[in-house]
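Asker: got a predicted structure here, sequence first:
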Amino acid sequence: MMTALPFLTLLGMFLLMEGVIVVQGQQTIDDAQADFAWNLLEASGPQTQFIVLSPFSISIALAMVYAGAEGNTKTQIGNTIAKGVNNDSALIDYFSSAAEQMDKTTAGFQLNTANKVYIQDKFEILKSFENIIKQKFASEIQQVDFAANRETAELINAWVEKKTNSRIRNLVQPQMLSAQTAMALINAIYFKGDWKTKFNAESTTKKMFHAFENSDREVDMMAITSGFSYAETEDVQVLELPYKDPETFMYVFLPTERFGLRQFEKSMNGEKIMQLMNGCMPRNKIIVELPKFKLDGQLRLNKVLEELGIRDAFDAEKANFDGISKNDSLVVSDVVHKANVEVNEEGSEAAAATGLFMVFRSSRPMPVTPPIRFIADHPFIFTIVSQNRILFIGRFH
């Protein structure tokens, strides 16, 4: 009987889906990716806690694993990150092209993604898998000795830190690695964007934020009155804050009820979130108050991903990664994700990293309207979106 070797996936991020025939396939995967983002947010912790995630970073790491999965293992991964897309090449091509299209650096804007695969010395992977990793995901493959866990953890962490501009540190702990570790797949994403219309730092004042009933705290509240795009329903106000890059925005979802975040989250899904974001229309005058904030988060995503439908990949008896290696049986041992986001008067800076570890098994017209008040003095959800793809999603409480 073949020994099962662990497989490790790492994700790291600061504030960090999917292919027929390009237009139809992309739209389907964009919608599925929005569902994945919202499901991740809900499954990763109670509505009463701060959280920040990069569904895009997590998806790319899982897409790399998907490329080497077979049978039910592959189906479960595909259904989770791109439900309704039954075309292998379309799914892989979506992530490959998305990362390439969004990778850019201009004045006041930087968005970079990077992938890397580390494999145990003398562990043989199939040429077909190697080609996909190198050609589709632009990833280097480096042989290491996972038994030297401290040195290898330092090596991986140095790469992640470099790719995230020092925003993500210590993604991998030495105890996560051992002689049984076969492979680590890493995705890192770094984002820094200036607002198209910056807040004036002199307008930032101390104000109360109503986190819970009978529980207030003081925050640095930024303020601006300007024209922005906006949408609202009976339950939520949605504000679109554009960055200098014309395809990148932050959206803030502020429940109408002061303590209505829990009910709002339960009532939403990816499709509805996309409709709200796409439904924002230009308004000539909005009075905005938004807290400055910095969020850090680190999560072990094994249980979260199992809850979302990826179960066999973590089961030594059921995992099927024969598309990676025919000589050894693999199982995912860990998926870890680290993210950070900072929002201030100038703009936002965010980063994320995801690691997956495998082991051997053992411009529209602007109407003149009355001023709208958007006062974010109670819990809200935010997304950072580029080219209609959710890069980061978080909850400020």
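Answerer: That came through fine.

Asker: only C-alpha atoms for contact and neighbour calcs from this point on.
Answerer: Noted.

Asker: quick one: the helices in the stretch 201-350 of the chain?
Answerer: 261-267, 270-278, 302-307 (DSSP state H, counting those that start in this stretch).

Asker: buried residues in the first one, which are they?
Answerer: Using 16 or more other CA atoms under 10 Å as the test for burial, helix 261-267 gives 261, 264-265.

Asker: coming back round to it: okay if I get the helices of the stretch 201-350 of the chain as a markdown table plus distance to Asp145?
Answerer: What follows is the helices of the stretch 201-350 of the chain, written out as a markdown table (distance: least, CA to CA, whole Å):
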| stretch | distance to Asp145 |
| --- | --- |
| helix 261-267 | 44 |
| helix 270-278 | 41 |
| helix 302-307 | 24 |
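
Asker: got another one to weigh against that:
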Amino acid sequence: MNCAFGTLKKSYFKFSKKCDIIKIRKAGIKMKQDNIQAVNISESIPNNKTPKKAILIIGIIIILALIVGLTVFAIIKNNQNDDETVPIEKSEYWISDNSLEAFDLYFLQSENGKQNKVYSPLSIKYALEMLKEGAKGDSKAQILSVIGTYEAKKYTDSKNMSFANALFIKDTYKKSIKRKYKNKLTDKYNAVVKTDSFAAPDTVNSWISDKTLGLINNLFDDVSQEEILLINALAIDMEWEEKFILSPSVGIWTEYYHEKFYWRGDWDVVPHSFKDINEEVSGMEIIASFNNYDIVKELGEENIRQTVTNAYMEYLKKYPYRKFGESLFLNSEIVGLSDDEIMEKYLDRYIKEINSNYKAEDKTTDFSLYIDDNVKVFAKDLKEYDGTTLQYVGIMPTAEELDSYINKATADEISNIIGNLKELKAENFKDGVVTKITGFIPKFKFEYKLDLMKDLKNLGVTNVFESGKANLTNISSDKSLYINDAIHKSNIEFTQEGIKASAVTEAGGAGAAGGFDYIYDVPVEEIDLTFDKPYMFIIRDKNSGEIWFVGTVYNPLLYSEDTTKYVSDY
């Protein structure tokens, strides 16, 4: 079975599609799974008896400033009792709310290999939530030991965000589905309930395509063997909150008291080295500066006036053929003025301009950052849609290797980092200096398949995967249902598509004119925000704290379809 994906050609941080699907079909029927996340629930077949119903959970994630998610559950028979009084023991990964918790990082730590990876905690939580509604007894208790008091946040369905749930039931199987379960899905998850012959996949595929903004098309080749499809579809198309600024040519980026920052900025991406990668990777440059150096206060206005006057007199000695004032103003500006009046007029302008530079801010785009002895952090917002703002947070350890950092990282530590992100405001940077920030953020694109069943079993969610122990009788009167497999596959694309990273701002401190200019040396503190070694990232709902995606970048890859060219000789 193939899952086809599309690409939006807009300026955005491109996520990829994300789908979680739970499929119910006959046991013993295997389906090839390509580009999908799948949980396959099949029944045991004792004594060569005819196979009964099976459950298949399939999910796909594609991160794209457009995120698509799809979840499908399916069901089979078991002999678990219906006791609802089983005690619940809290797992160390117990989820209490929508904020970043140990559960969100668990899969990163559980599969901590040195490779690119991405997964969606939100997708997995939602799948567990919907599975919980259909479980009873020990099966439900094990899910609750992890899902805890978590309640999936409802997202608004709109042009830029699609968030939908559906229960598709085969016509011949609809009487087996409990009305209470259908009502709970409708009331709690806003799910639609549909019946279909499943003779062809058109109805299901059409719904999925619509709810994933057309990114997932023709997901199913055949659904004739399925009994139930419980689907959660999520798609978000979001552009950057603030685009990068395009510069028409190489030039001066900014200038404070003649501290000139030259940089190249007239192409979309630039090459850069990356640890353990033999060839250069491409990405976007970022630059910002903040002037917290009050030169007039530090040096004194009278001292500055005298220093600049003396410098101008020395200039005239070097160029004796120049008339007093002609290198400072146009002739029309100083007609009838004495030399002293001309000098005073120039000094007034000089002082005004260097005063105006104090607290000045310049940047190529808006972002936040955090740096300490252990990590560098870059964060950038996507546009808000219907009250939802997603934020990309990249965390690069500098004191140790990424795998070592991940093993020791806690939700509290990372939450503290996020809470201490600095916005690009002069007040957030050191007084008495000009702060210059330069950095490089790589493009990347990759996919990853999470061993979800193994990871969930390690969390203590085991019964639903075992025939004879699984109890999913809140879904159907059919009592021999269990989940045979769980696979979570993701794809992420981070690109400059439509984003132009450059700017030209001239904020001259001396107000030079006609050839004379006096340059003051100023204290400059440089901050390097270059991401040139493996790092992890989080994509979060900035308002609720909900974690949408988590991943690692060990090898930023260029796209085979990328037609962007960059210049390597500057």
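Answerer: Now that the structure is in, tell me what you want to look at. Computed from a predicted model, the values in this text were never measured in an experiment.

Asker: report the TM-score for the pair.
Answerer: Comparison of the two superposed chains (TM-score structural alignment, normalised by the length of the first structure) gives a TM-score of 0.75, and 340 aligned residues with a CA RMSD of 3.2 Å.

Asker: re earlier: Ile81 of the first structure: which of the helices of the stretch 201-350 of the first structure is closest?
Answerer: Nearest to Ile81 of the first structure, of all the helices of the stretch 201-350 of the first structure, is helix 302-307, at 10.1 Å by CA to CA.

Asker: other residues contacting that closest one?
Answerer: 40, 43-44, 311, 314, 334-336 (CA atoms under 8 Å, 6 or more residues apart in numbering).

Asker: switch to 10 Å and redo it
Answerer: 9, 39-45, 76-77, 80, 301, 309-314, 332-336, 356 (CA atoms under 10 Å, 6 or more residues apart in numbering).

Asker: mind checking which of those are in strands?
Answerer: 9, 332-336, 356 (DSSP state E).

Asker: any chance of those residues in TSV, with distance to Tyr230 of the first structure and neighbour count too?
Answerer: What follows is those, written out as TSV (distance: CA to CA, whole Å; neighbours: other CA atoms under 10 Å):
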residue	distance to Tyr230 of the first structure	neighbour count
Thr9	38	30
Val332	42	29
Ser333	43	24
Asp334	40	25
Val335	36	29
Val336	35	24
Leu356	38	28
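
Asker: would you list those residues in JSON lines and tack on distance to Phe146 of the first structure?
Answerer: Converted to JSON lines, those look like this (distance: CA to CA, whole Å):
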{"residue": "Thr9", "distance to Phe146 of the first structure": "14"}
{"residue": "Val332", "distance to Phe146 of the first structure": "15"}
{"residue": "Ser333", "distance to Phe146 of the first structure": "14"}
{"residue": "Asp334", "distance to Phe146 of the first structure": "14"}
{"residue": "Val335", "distance to Phe146 of the first structure": "16"}
{"residue": "Val336", "distance to Phe146 of the first structure": "17"}
{"residue": "Leu356", "distance to Phe146 of the first structure": "14"}
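
Asker: isn't Lys376 of the second structure right next to Ile441, touching?
Answerer: No: using CA atoms under 10 Å, Lys376 of the second structure is not in contact with Ile441; the gap is 11.7 Å.

Asker: of the two, which one has the most company?
Answerer: Higher neighbour count among Lys376 of the second structure and Ile441: Ile441, with 24 against 20, using other CA atoms under 10 Å.

Asker: in the first structure, which helix is the longest?
Answerer: helix 22-43 (DSSP state H).

Asker: against which helices or strands is that helix packed?
Answerer: strand 51-53, helix 55-66, helix 71-81, helix 88-102, helix 261-267, helix 270-278, helix 302-307, strand 389-396 (3 or more CA pairs under 10 Å, 6 or more residues apart in numbering; DSSP states H and E).

Asker: quick check: angle from it to helix 88-102?
Answerer: 80 degrees (axes from the mean of the first three to the mean of the last three CA atoms, to 10 degrees).

Asker: how distant is helix 22-43 of the first structure from the center of its chain?
Answerer: 12 Å (CA atoms, centre = their mean, to the nearest Å).

Asker: stretch 241-258 of the first structure now?
Answerer: Taking mean C-alpha positions (CA atoms, centre = their mean), stretch 241-258 of the first structure and its chain are 16 Å apart.

Asker: and the lengthiest strand in the first structure, what does it pack onto?
Answerer: The single longest strand within the first structure, with elements called by DSSP E, is strand 215-232. With contacts taken as 3+ CA pairs under 10 Å, 6+ apart, strand 215-232 of the first structure sits against strand 205-212, strand 236-242, strand 248-255, helix 270-278, strand 281-291, strand 293-300, strand 372-375.

Asker: of the ones you listed, which is nearest Ser386 of the first structure?
Answerer: Going by CA to CA, the one of these nearest Ser386 of the first structure is strand 248-255, 4.2 Å.

Asker: what range in the second structure does that closest one sit on?
Answerer: Structural correspondence for strand 248-255 of the first structure: residues 390-397 of the second structure, per TM-score structural alignment.

Asker: alright, calling it a day.
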